[in-house]
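Q: Okay, here's the prediction I keep looking at, along with the sequence it came from:
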Amino acid sequence: MALRHPSRPPAPVYLFGRRVTMRPLAINDFREWSEVRQRNGEWLTVWEPSRFAHQPDPTTDKSAFASRCLQRDRDRAAGTAFQFGLFVDGRVAGEVNLNNVIRGAMQSCTVGYWVDQDHAGNGYTVEGVALVMQFAFEQLGLHRVEICIVPRNQRSRRIMEKLAIREEGVAQRYLEINGTWEDHVRYAMTSEEWHARRSEIVRTWITRTA
């Protein structure tokens, strides 16, 4: 097997759905990504972990965004996380990120996502999550994908309902969100469930139509 040159970044992964394209964000995406994030600040930050005050903000600091992209390249090379920009008509519309990949006996990961408010309600995020789950089960060979959502985040939970992802219960004070330890509803799918429902999910959300 050929060895990867240590200074060479890993090849980006592209995922193609019915209407969306997904790939790792790169430094050249900064201006567009920054505009979307700043415009959606109030829409998004109430559902996200707070940033440490002493850390540069990648939303406004290009060098911080470049460091973010570089770290994500490292994560991808190590196989610990695979983060994707969600593109609609070639423009940044959000992200769907596959994080916390654990191998060994667990073979699991978590998925998180956000979308530009201007694109909400069109099913783009559902399509993106379906693509990432297909990638997790069929290319990474994982056994379990988990998505954890603040109970009152009805828009995000609606995505789980559309994909008919199994709900497992509530984890109390599970993650710090916007400065508060929040309960989270835990959703999950196993590889057995994926393969039982694969044709339905791919046909409904992924396959390109003429």
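A: Looks like it arrived, so ask away.
Q: When you work out contacts or count neighbours from here on, use the C-alpha atoms and nothing else.
A: Will do.
Q: mind listing the helices for this structure?
A: When assigned using DSSP state H, the helices of the chain occupy the ranges 30-39, 41-45, 62-78, 124-134, 154-163, 191-201.
Q: distance between the shortest one and the chain's centre?
A: So the one you mean is helix 41-45. 17 Å (CA atoms, centre = their mean, to the nearest Å).
Q: what's the answer for the longest one, then?
A: When distances are taken as CA atoms, centre = their mean, helix 62-78 is centred 15 Å away from the chain's centroid.
Q: again, but for stretch 184-200
A: The answer for stretch 184-200 is 16 Å, by CA atoms, centre = their mean.
Q: So for that stretch, first residue to last residue, what's the gap.
A: From its first residue to its last, stretch 184-200 covers 27 Å (CA to CA, to the nearest Å).
Q: Could you do stretch 39-57 as well?
A: Stretch 39-57 has an end-to-end distance of 15 Å (criterion: CA to CA).
Q: before we move on, the earlier item: need the winner for burial among the helices of the chain.
A: helix 124-134 (a mean of 24; mean count of other CA atoms under 10 Å).
Q: Just the angle for it relative to helix 154-163, thanks.
A: Orientation note: helix 124-134 sits at an angle of 60 degrees relative to helix 154-163 (axes from the mean of the first three to the mean of the last three CA atoms, to 10 degrees).
Q: ok and helix 124-134 relative to helix 191-201, angle-wise?
A: Going by the same axes, to 10 degrees, helix 124-134 makes 130 degrees with helix 191-201.
Q: ok, residues contacting helix 124-134?
A: Helix 124-134 is contacted by residues 15-20, 22, 86, 88, 96-98, 111, 113-115, 145, 159, 162-163, 201-202, 205-206 when judged by CA atoms under 8 Å, 6 or more residues apart in numbering.
Q: ok, structure two:
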Amino acid sequence: MTINPRPLARGPRVDLRPFTAADQQEFTALARESRPLHHPWLFPPETPAAYDSYLRRLEEPVREGFLFRAHADGRIVGFLTINNIVHGAFRCGAIGYGAFAHAGGRGLMTEGLRLVLRHAFEEMGLHRLEANIQPANTRSIALVERAGFRLEGLSPDFLFIDGAWRDHERWAITSEMVPEEGAEGAGKA
């Protein structure tokens, strides 16, 4: 397995890294293995061609993509993309993410999301991140709640997913809402 030697950020148990072409085989295998966990919420690339297309889209200036790798074994545990990035007065992006089945329930995505928040707000200069989540996706809602996102409302028929227009709850966090490192709750998984 080829791993990018320099993480963008390092947490106690995971590293934040960009997507690379070298991650294709591992990522697509994990996406196929995790299909039952992801369905019907998201559909990460499961084939080499789909991964290559995904990687090309992440090169667009309105997107950034990140992988979370566990320190313990170097495996990819999850991923997150920031889409629809707008700079200027708005300085906002919308996130999408997923954990892989082998890493679920261990707090690794919570740690990874916190690394992304710091990177997005400090390195990328964003002020706000949004997550649009289907109301029945309780695990995803719990993740953003642990990270400090606030519920801002419901968007009916918001995204076309799995053959239908789906309602989504709108969750958001601004740079001022992120707890300082070491603050109460900052290290909880």
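A: Ah, there it is. Not measured: the values here are computed from a predicted model.
Q: Report the TM-score for the pair.
A: After superposition, the two chains reach a TM-score (TM-score structural alignment, normalised by the length of the second structure) of 0.85; 181 aligned residues with a CA RMSD of 2.3 Å.
Q: So which of the contacts of helix 124-134 of the first structure sit within strands?
A: 15-16, 20, 22, 86, 88, 96-98, 111, 113-115, 145 (DSSP state E).
Q: most centrally placed residue in the second structure?
A: The centroid of the second structure falls nearest to Leu80 when counting by CA atoms, centre = their mean (2.3 Å).
Q: who touches that residue in this structure?
A: Taking CA under 8 Å, 6+ apart, we find Leu80 of the second structure in contact with Gly65, Phe66, Leu67, Ile95, Gly96, Tyr97, Gly98, Leu113.
Q: The first structure: which residue goes with the fourth one?
A: Right, Ile95 of the second structure. The alignment partner of Ile95 of the second structure in the first structure, by TM-score structural alignment, is Val111.
Q: is it true that its match touches Arg144?
A: No. Counting by CA atoms under 8 Å, Val111 of the first structure stays clear of Arg144, with 10.7 Å between them.
Q: returning to that earlier point: right, and the helices of the first structure - which one's nearest Val92 of the first structure?
A: With CA to CA as the measure, helix 30-39 is the member of the helices of the first structure nearest Val92 of the first structure (6.1 Å).
Q: how big is the angle separating that closest one from helix 62-78?
A: 100 degrees.
Q: Tell me how far Val20 of the first structure lies from Arg91 of the first structure.
A: Taken as CA to CA, the span from Val20 of the first structure to Arg91 of the first structure is 10 Å.
Q: and if you look at Arg157 of the first structure?
A: Counting by CA to CA, the gap from Arg157 of the first structure to Arg91 of the first structure is 25 Å.
Q: Need the nearest residue in space to the match of Ile95 of the second structure, chain neighbours excluded.
A: In this structure, Val111 of the first structure finds its nearest non-sequential neighbour in Leu98, 4.6 Å apart by CA to CA, 6 or more residues apart in numbering.
Q: Residue in the second structure paired with the one you found?
A: Per TM-score structural alignment, Leu98 of the first structure is aligned with Ile82.
Q: Which residues are in contact with that match?
A: When contacts are counted by CA under 8 Å, 6+ apart, Ile82 of the second structure touches Arg63, Glu64, Gly65, Gly93, Ala94, Ile95, Gly96.
Q: Weed out the non-buried ones from the residues you listed.
A: Neighbour counting with 16 or more other CA atoms under 10 Å marks Arg63, Glu64, Gly65, Gly93, Ala94, Ile95 as buried within the contacts of Ile82 of the second structure.
Q: Enumerate every residue touching the closest residue to the fourth one other than its chain neighbours.
A: Meaning Gly93 of the second structure. Counting by CA to CA, 6+ apart, the nearest residue to Gly93 of the second structure once its immediate chain neighbours are dropped is Ile85, at 4.3 Å. Shown in contact with Ile85 of the second structure (CA under 8 Å, 6+ apart): Pro61, Val62, Arg63, Arg91, Cys92, Gly93, Ala94.
Q: Tabulate those (JSON lines), appending distance to Pro156 of the second structure.
A: Below are the contacts of Ile85 of the second structure laid out as JSON lines (distance: CA to CA, whole Å):
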{"residue": "Pro61", "distance to Pro156 of the second structure": "28"}
{"residue": "Val62", "distance to Pro156 of the second structure": "25"}
{"residue": "Arg63", "distance to Pro156 of the second structure": "25"}
{"residue": "Arg91", "distance to Pro156 of the second structure": "25"}
{"residue": "Cys92", "distance to Pro156 of the second structure": "21"}
{"residue": "Gly93", "distance to Pro156 of the second structure": "20"}
{"residue": "Ala94", "distance to Pro156 of the second structure": "17"}
